[in-house]
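J.: A predicted structure for the sequence below; I have some questions about it.
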Amino acid sequence: MLNLSIGVLFLLLAVPTPSAAKQKLIVTHDSNYEPLVYINAQGLPQGYLIDFWKHFGEVNNIDIRFKLGDWQETLDWVRTGQADVHGGLFYTKKRNEYLDFGEPITNLSAAIYIAKGLNWDDIKLFPVGIVAGGYTEHFMQHSWPNHPIRPFPQARDMIKAAVDGDIKAFVADQPIAVFYLRKFKAQGRFLKEKDAYRNTLRVAVADGRNDLRTLVQNGWKRLDAKRLNYIRSKWFLDVTHDRGWALTGILMVAVVMFIGLLCRILGRRYTPPEE
């Protein structure tokens, strides 16, 4: 009987046990925050922050799942545990009451955009578009508390309303504003009137979730700086610089280089006649 028990024990030890399941992390963000986050034509999440968190998952062997929605929903999901991590947002005292802010991701500048031909004095009685629950709402409430505002669920909705003539001004992060104005073919119709703020996007988890906070902190150390720079340049280059001017510059450089090369070739082949 003893020998049988020992034999069974050896058999159990010999059977390979399944490896530990890959850890999952649900990252949430606004679904219309191009070029940082959006849903492409195939229904898949795409953008700067999507690539950023995919890289985080790859280097840390973590299965990253994305949960995208309206801005206020993303805050509620983290607060109630329906999402583990907010993919990137600005610090405010109000948010800090229920969120634990962590590592910086990138800096963003924002501005107040006003319909061409108007200025700040012209729109004193007109509401300024902001994203409900977003930092733009926090900015207007603290900088111009008496100015009327009009909230929108997402930045895309806000800028589309401006292009359609429903509002005459809005506050937005500059990469997002430039992206959507270009997308709606409205470049030049809204001009930057005032710099609003410059802030840092940070990771955030629900207050008290020290396990998630530690997981993100430890994983941050494995991120590759070169890869992160590539991801940023991939998504921000065409937003911070007008594409038309960029292409013109590239073509001009190419023409100059071609002419210079042609002159060198002709100069080598041409021999002046002897007198």
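T.: Yep, it's here. Because the structure is a prediction, the values reported are computed rather than measured.
J.: all contacts plus neighbour counts: C-alpha atoms, from now on.
T.: Will do.
J.: buried ones in stretch 231-240, by neighbour count?
T.: Across stretch 231-240, burial judged by 16 or more other C-alpha atoms under 10 Å covers Ile231, Arg232, Trp235, Phe236, Asp238, Val239.
J.: same thing with stretch 168-178?
T.: Of all the residues in stretch 168-178, those buried under the rule 16+ other C-alpha under 10 Å are Lys168, Ala169, Phe170, Val171, Ala172, Asp173, Gln174, Pro175, Ile176, Ala177, Val178.
J.: closest one of the buried residues of stretch 231-240 to Leu108?
T.: Of all the buried residues of stretch 231-240, Leu108 sits closest to Phe236, with 10.8 Å by C-alpha to C-alpha.
J.: what sits against the closest one?
T.: Counting by C-alpha atoms under 8 Å, 6 or more residues apart in numbering, Phe236 touches Pro35, Pro175.
J.: number of residues surrounding the residue lying closest to Gln23 once chain neighbours are set aside?
T.: Spatial nearest neighbour of Gln23, excluding adjacent residues (C-alpha to C-alpha, 6 or more residues apart in numbering): Ile62 at 5.2 Å. Using other C-alpha atoms under 10 Å, Ile62 has 18 neighbouring residues.
J.: this is the other structure I want to compare:
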Amino acid sequence: MPVNRLCRLLAACVLWGLATLVQATVPVRVGGDPHYPPHHYLGVDGEAAGFDMAVLRGIANQQGLELSFEFGEWGRTLDRLERGELDVVPMFISADREQRFLFSKPFLRRSHLLFGRGGEWIDDPSQLAGRRVAVQFGGMAWEWLINERVDAELHPVNEESLVLAEVARGDADFALLPADIGQYAIAMQGLEGVEPVSAPWLERDYAFGINPARPDLVARLDAGLAHLEAQGEIQALRSRWLEPKAGRDDASWSSWWLLPAVPVLLAGLVYLVAGRRAARGRVGRRPA
């Protein structure tokens, strides 16, 4: 073999080895929605939690991956993944998303439900024409209603966990969101009178969306998923996270929906304390 060709071959091998080493040591940047329990969310301690994150951590342990978490507003999270600013985000698979991201093998099959009040049953999306429908901005329901050209008045909400509150307040006639997220929100937020008003819609595979520039992660996530499945660990995680028992004692999980209300509660407390101090000042003053 000519010396020049041998040198080029050795240089290529060195570069490939360095690239592999860098990818193995650089943390995998994980994105998600901070308010999407029980699948993924930020707990009261600020740590990433939920079923998706438990599965991903299991894969990371098996594959020797280091994870870093950068949760944020959902639409922006998807844009960051497409630009390569994130590496992995759990999500529903759709035709549109397959044009933007790579995907691992699915590890769940999930569906959506329409929720409303008053017992009006909806058999077909065409019945939503002219009606106010709350959805998460950038979410699967938002994407589907637009692609299907459903003539509804969409009310976008940034946090899917708060979509049903639009119906409870009367600001929307219906809300379309994943069935499990809706049922958990009703139970945890005490949304009386809000109930499913359709059969399951939008049944889709659920998987890890992957940075298009990191095809190496597809094989590693798939290998990790296969290992966890073979060991029965994914089923155990499903039982723990997706089939919660009554009286669940996971404070991080059960307090997730209070987080958006914290600033309001603090402001009210400050106002109350200030009002009491002012009242004591008036009582303590003697008439001139």
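T.: Yes, it's here. Keep in mind that this is a model prediction, so the values were computed, not measured.
J.: ok, back up a step: thought the residue nearest to Gln23 of the first structure was touching Val27?
T.: No. Between Ile62 of the first structure and Val27 there is no contact under C-alpha atoms under 8 Å: 11.6 Å.
J.: quick one: Met140 of the first structure from Leu191 of the first structure, how far?
T.: Separation of Met140 of the first structure from Leu191 of the first structure (C-alpha to C-alpha, to the nearest Å): 18 Å.
J.: and Phe90 of the first structure, by the same measure?
T.: Taken as C-alpha to C-alpha, the span from Phe90 of the first structure to Leu191 of the first structure is 24 Å.
J.: Leu36 of the first structure now?
T.: Leu36 of the first structure is 21 Å from Leu191 of the first structure, where distance means C-alpha to C-alpha.
J.: repeat for Phe101 of the first structure
T.: On the measure of C-alpha to C-alpha, Phe101 of the first structure and Leu191 of the first structure end up 33 Å apart.
J.: quick one: the strands in the first structure?
T.: With strands called from DSSP state E, the first structure shows them at 24-30, 32-33, 37-39, 45-46, 63-69, 85-89, 99-115, 128-131, 149-152, 169-173, 190-206.
J.: Throw those strands into a markdown table and include distance to Arg213 of the first structure, thanks.
T.: Listed next are those as a markdown table, based on distance: least, C-alpha to C-alpha, whole Å:
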| stretch | distance to Arg213 of the first structure |
| --- | --- |
| strand 24-30 | 12 |
| strand 32-33 | 25 |
| strand 37-39 | 22 |
| strand 45-46 | 24 |
| strand 63-69 | 16 |
| strand 85-89 | 9 |
| strand 99-115 | 7 |
| strand 128-131 | 27 |
| strand 149-152 | 31 |
| strand 169-173 | 27 |
| strand 190-206 | 7 |
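J.: so which of those strands is nearest Leu75 of the first structure?
T.: Closest of the strands of the first structure to Leu75 of the first structure is strand 85-89, at 7.4 Å (criterion: C-alpha to C-alpha).
J.: neighbours of Asp195 of the first structure, how many?
T.: With other C-alpha under 10 Å as criterion, Asp195 of the first structure counts 14.
J.: and the residue nearest to Gln23 of the first structure, what pairs with it in the second structure?
T.: Correspondence of Ile62 of the first structure to the second structure, assessed by TM-score structural alignment: Leu65.
J.: give the burial count for the residue mapped onto Arg109 of the second structure from the first structure, as a bare number.
T.: For Arg109 of the second structure, the aligned position in the first structure is Asn107, judged by TM-score structural alignment. Applying other C-alpha under 10 Å, we find 11 residues neighbouring Asn107 of the first structure.
J.: and Ala246 of the first structure, how far from Ile231 of the first structure?
T.: Look at Ala246 of the first structure and Ile231 of the first structure: by C-alpha to C-alpha, they are 19 Å apart.
J.: one more: Arg182 of the first structure?
T.: Arg182 of the first structure is 21 Å from Ile231 of the first structure, by C-alpha to C-alpha.
J.: next: Asp238 of the first structure.
T.: In this view, Asp238 of the first structure and Ile231 of the first structure are 13 Å apart by C-alpha to C-alpha.
J.: just Lys124 of the first structure next, same as before
T.: Counting by C-alpha to C-alpha, the gap from Lys124 of the first structure to Ile231 of the first structure is 40 Å.
J.: ok, and the closest non-adjacent residue to Leu228 of the first structure?
T.: Using C-alpha to C-alpha, 6+ apart and skipping the chain neighbours, the partner closest in space to Leu228 of the first structure is Phe52 (7.0 Å).
J.: how far away is the counterpart of that neighbour in the second structure from Val197 of the second structure?
T.: In the second structure, the residue paired with Phe52 of the first structure according to TM-score structural alignment is Val55. The gap separating Val55 of the second structure from Val197 of the second structure is 32 Å, by C-alpha to C-alpha.
J.: also Phe208 of the second structure?
T.: Separation of Phe208 of the second structure from Val197 of the second structure (C-alpha to C-alpha) stands at 30 Å.
J.: who has more neighbours out of these two?
T.: Neighbour tally, Phe208 of the second structure and Val197, criterion other C-alpha under 10 Å: the higher count belongs to Phe208, 25 against 19.
J.: and the aligned partner of that one in the first structure, how far from Gly7 of the first structure?
T.: Using TM-score structural alignment, the partner of Phe208 of the second structure in the first structure is Val203. Taking C-alpha to C-alpha as the measure, Val203 of the first structure falls 52 Å from Gly7 of the first structure.
J.: which residues does the residue most central in space within the first structure contact?
T.: Among the residues of the first structure, the one closest to the centroid is Leu36, at 2.5 Å (C-alpha atoms, centre = their mean). Each residue near Leu36 of the first structure by C-alpha under 8 Å, 6+ apart is listed here: Gln46, Gly47, Tyr48, Leu49, Ile50, Ile176, Trp235.
J.: residues contacting Pro145 of the first structure?
T.: Contacts of Pro145 of the first structure (C-alpha under 8 Å, 6+ apart): none.
J.: against the second structure, where does stretch 129-140 of the first structure fall?
T.: Structural correspondence for stretch 129-140 of the first structure: residues 134-145 of the second structure, per TM-score structural alignment.
J.: ranges for the helices of the second structure?
T.: 3-25, 51-63, 74-83, 95-98, 140-147, 163-169, 179-189, 215-230, 233-242, 251-254, 262-284 (DSSP state H).
J.: quick one: these as TSV, columns for distance to Ile122 of the second structure too.
T.: Below are the helices of the second structure laid out as TSV (distance: least, C-alpha to C-alpha, whole Å):
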stretch	distance to Ile122 of the second structure
helix 3-25	49
helix 51-63	31
helix 74-83	28
helix 95-98	25
helix 140-147	15
helix 163-169	15
helix 179-189	15
helix 215-230	37
helix 233-242	27
helix 251-254	31
helix 262-284	35
